[in-house]
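1. Everything below, folded, please.
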Amino acid sequence: MGEIGNYNEGAKKVDTHLFLFGGGPPMTEQLAGLFVDILKNTRGTITVLYIEREGSEAYLPNYTRLLKEYAPRLNIYHLPIDNQYTTDQLNKVKRSTGILIGGGSTSAYHKYIVTSELAAIIQERFKAGVPVAGFSAGALIAPRHCVISPKDNIQEITLYKKGLGLLQRGVISAHYLKWQEQKQLKNVLHETKEIYGYGIADQSGIYFKNQQLTTIEGYVHIENPSTSGHPKSG
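-> As a prediction, the model looks like this:
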């Protein structure tokens, strides 16, 4: 997968919009308002990608609850991630005017989204200006580097995988305070050679417009090489 850009020579510039949250839904209030503002001049459906499991039907409204408060007439399409998708399912994602990627097992989201047909569709919609939001696991698969914490996989080691590339520069640490990811984020930043590491706490989020960090809501720690040094792995 190539880098995601927001320009096309000879074409009108399209803004890109990426919202990343450190925990599960709902969105934070300010960022939910910004997300809806981007949708104001569009007609279509918000797609929610999630892991189907016991209790998920009752949990799903949390993803869009605040969005619906701002825009009650929003159409919502829920798509459980899986080994394969029908043509109809893929076409519905292609027509989405907003995409939300849920939380849960990051390894599962990586397998069923990043290495599936959905990846190219999400990238295309993102480049077309469709806002994309990721919660926890959904946030972790968004950058070029998808880094999975030892607390988030059965091997209990840090896993480095290719992400969707929606965030071109930077790595994400979810549940930053809950999982005490301070040392982990320093190590990840050193290993990936990225410029910034974003440690996002639960009930917190960040918004990137055209790859630039524009808004922070809640607790977010920003790590960079000048402050992190070169810690030993472990």
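
2. Only C-alpha atoms from now on, for both contacts and neighbour counts.
-> Noted.

3. What residues sit buried inside stretch 96-116?
-> In terms of neighbour count (16 or more other Cα atoms under 10 Å), stretch 96-116 has its buried residues at 96-104, 106-110, 112-114, 116.

4. which residues sit in contact with residue 79?
-> Listed by Cα atoms under 8 Å, 6 or more residues apart in numbering, the contact set of residue 79 reads 47-50, 89.

5. So which of those sit within strands?
-> Judged by DSSP state E, strands contain the following of the contacts of residue 79: 47-50.

6. got CSV for those residues, with distance to residue 171 and neighbour count too?
-> Below are these laid out as CSV (distance: Cα to Cα, whole Å; neighbours: other Cα atoms under 10 Å):
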residue, distance to residue 171, neighbour count
47, 24, 23
48, 23, 24
49, 21, 24
50, 22, 22
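
7. before we move on, the earlier item: now, which of the buried residues of stretch 96-116 lie within strands?
-> 96-101.

8. Which parts of this structure are helices?
-> 29-39, 56-59, 61-70, 87-94, 106-109, 118-127, 137-140, 182-192, 225-228 (DSSP state H).

9. List the buried residues for the fourth one?
-> Right, the one you point to is helix 87-94. Buried residues in helix 87-94, counted by 16+ other Cα under 10 Å: 93-94.

10. One more, please, to line up against the first structure:
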Amino acid sequence: MVESNFKRQLVIIGGAEDKEGDSQILRDFVRRAGGTKAHIVIMTAATELPREVGENYIRVFERLGAENVRIIDTETREDASSSTALEAIHKATGVFFTGGDQARITNILKDTEIDAAIHKRFAEGAVVAGTSAGAAVMPDKMIVEGDSQTHPRIETVEMGPGLGFLPGVVIDQHFSQRGRLGRLISALILEPAVLGFGIDENTAMVVTDNQIEVIGEGAVTIVDESEATYNNMGEILKDESLAICGAKLHILPHGFKFDLKTRQPILNNSSVANVSVPVG
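-> Modelled structure (predicted):
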């Protein structure tokens, strides 16, 4: 079984990743999970079409050379204690959550034996990846649903428990394509978390321990409210507009990196404070 030097690695994808061409993001996931020795399990809890969606990813991962790929289909919480599924996860070097409905993932898997097994493998070095809904569940608190293309308001977003692979942040996907900046800011203030990440389609943020690298054709938008000077959360009613002042905005395309500890982009292998743009 191939391990990843016991680094904690996540591949968090904004959805609509390329599956037919070079498949850059999925290729990166397979390589990190062991390349031609990778054992990958595909978690289809998010989708109501598990066989169709799962087989599509099987074709991609097998084309890229993974040694073993299998679907784990959990339609109910009872399925989340399957001995066959648990054995497959125990042997997995990569775990991949498909898109669909993120609430289905947490309703079926959270606090089950499978959930515990995946976290154990993650701590041991297996790579955990997710796209779209599979990306949304990565924090400890996730966006369940909400309005797109709107300014920040309390009613814009509904929050719920995530799976906790990357705690203390908020993640949104299909980001620029669906105009979700207002939704992300609303979630960030509601949580409250310090960092919000908006991931474009066919784009991923690859997390290795405390460092993020952006890959793909779009960008990752980062909202940092750690030094925000003001928000009006305690002063408004549910349907009134949120205000936030003094937050920072970073927009990082392919190849750029970000340090989760210092909350700064990394340029020339050093964290820098002068590339952020104040918001508000």
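
11. Give me the TM-score for these two chains.
-> Scored against TM-score structural alignment, normalised by the length of the first structure, the superposed chains reach a TM-score of 0.80; 217 aligned residues with a Cα RMSD of 2.8 Å.

12. And the residue nearest the centre of the second structure?
-> When Cα atoms, centre = their mean is applied to the second structure, the residue found nearest the centroid is residue 135 (2.9 Å).

13. residue contacts, it?
-> 12-14, 97, 129, 171-173.

14. Which residue in the first structure aligns with it?
-> For residue 135 of the second structure, the aligned position in the first structure is residue 139, judged by TM-score structural alignment.

15. sorry, back to before: what would the contacts of residue 135 of the second structure look like in CSV with distance to residue 200 of the second structure?
-> Below are the contacts of residue 135 of the second structure laid out as CSV (distance: Cα to Cα, whole Å):
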residue, distance to residue 200 of the second structure
12, 11
13, 8
14, 5
97, 17
129, 16
171, 11
172, 9
173, 6
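
16. mapped onto the first structure, which of those hold?
-> Retained in the first structure (both residues aligned by TM-score structural alignment, their matches' Cα atoms under 8 Å) from the contacts of residue 135 of the second structure: 12-14, 97, 129, 171, 173.

17. and of the residues you listed, the nearest to residue 204 of the second structure?
-> Distances from residue 204 of the second structure to these, taken as Cα to Cα, are shortest for residue 13 (4.2 Å).

18. give me the number of residues near the equivalent of residue 19 of the first structure over in the second structure?
-> Structural alignment places residue 19 of the first structure opposite residue 11 in the second structure (criterion: TM-score structural alignment). Neighbour count of residue 11 of the second structure, defined by other Cα atoms under 10 Å: 29.

19. gap between residue 11 of the second structure and residue 55 of the second structure?
-> According to Cα to Cα, to the nearest Å, residue 11 of the second structure and residue 55 of the second structure sit 20 Å apart.

20. Help me confirm that residue 213 of the second structure comes into contact with residue 205.
-> Yes: between residue 213 of the second structure and residue 205 there is a contact at 5.6 Å, judged by Cα atoms under 8 Å.

21. And the two? Which one has more around it.
-> Counting neighbours by other Cα under 10 Å for residue 213 of the second structure and for residue 205 shows that residue 205 has the greater number, 30 against 21.

22. The closest residue to the more buried one other than its chain neighbours: neighbouring residues, count only.
-> Spatially, and ignoring its direct neighbours in sequence, residue 205 of the second structure is nearest to residue 214 (4.6 Å; Cα to Cα, 6 or more residues apart in numbering). For residue 214 of the second structure, the neighbour count with other Cα under 10 Å is 25.

23. separation between residue 214 of the second structure and residue 10 of the second structure?
-> 12 Å.

24. Mutual contacts of those two, please.
-> Common neighbours of residue 214 of the second structure and residue 10 (criterion: Cα under 8 Å, 6+ apart): residue 206.

25. for the closest residue to residue 44 of the first structure other than its chain neighbours, what are its contacts?
-> Leaving out its chain neighbours, the residue that sits closest to residue 44 of the first structure by Cα to Cα, 6+ apart is residue 97, at 5.4 Å. The neighbours of residue 97 of the first structure, taking Cα under 8 Å, 6+ apart as the test, are 39, 42-47, 125, 130-131.

26. Check residue 249 of the second structure too.
-> Contact partners of residue 249 of the second structure, counting by Cα under 8 Å, 6+ apart, are 221-224, 276-279.
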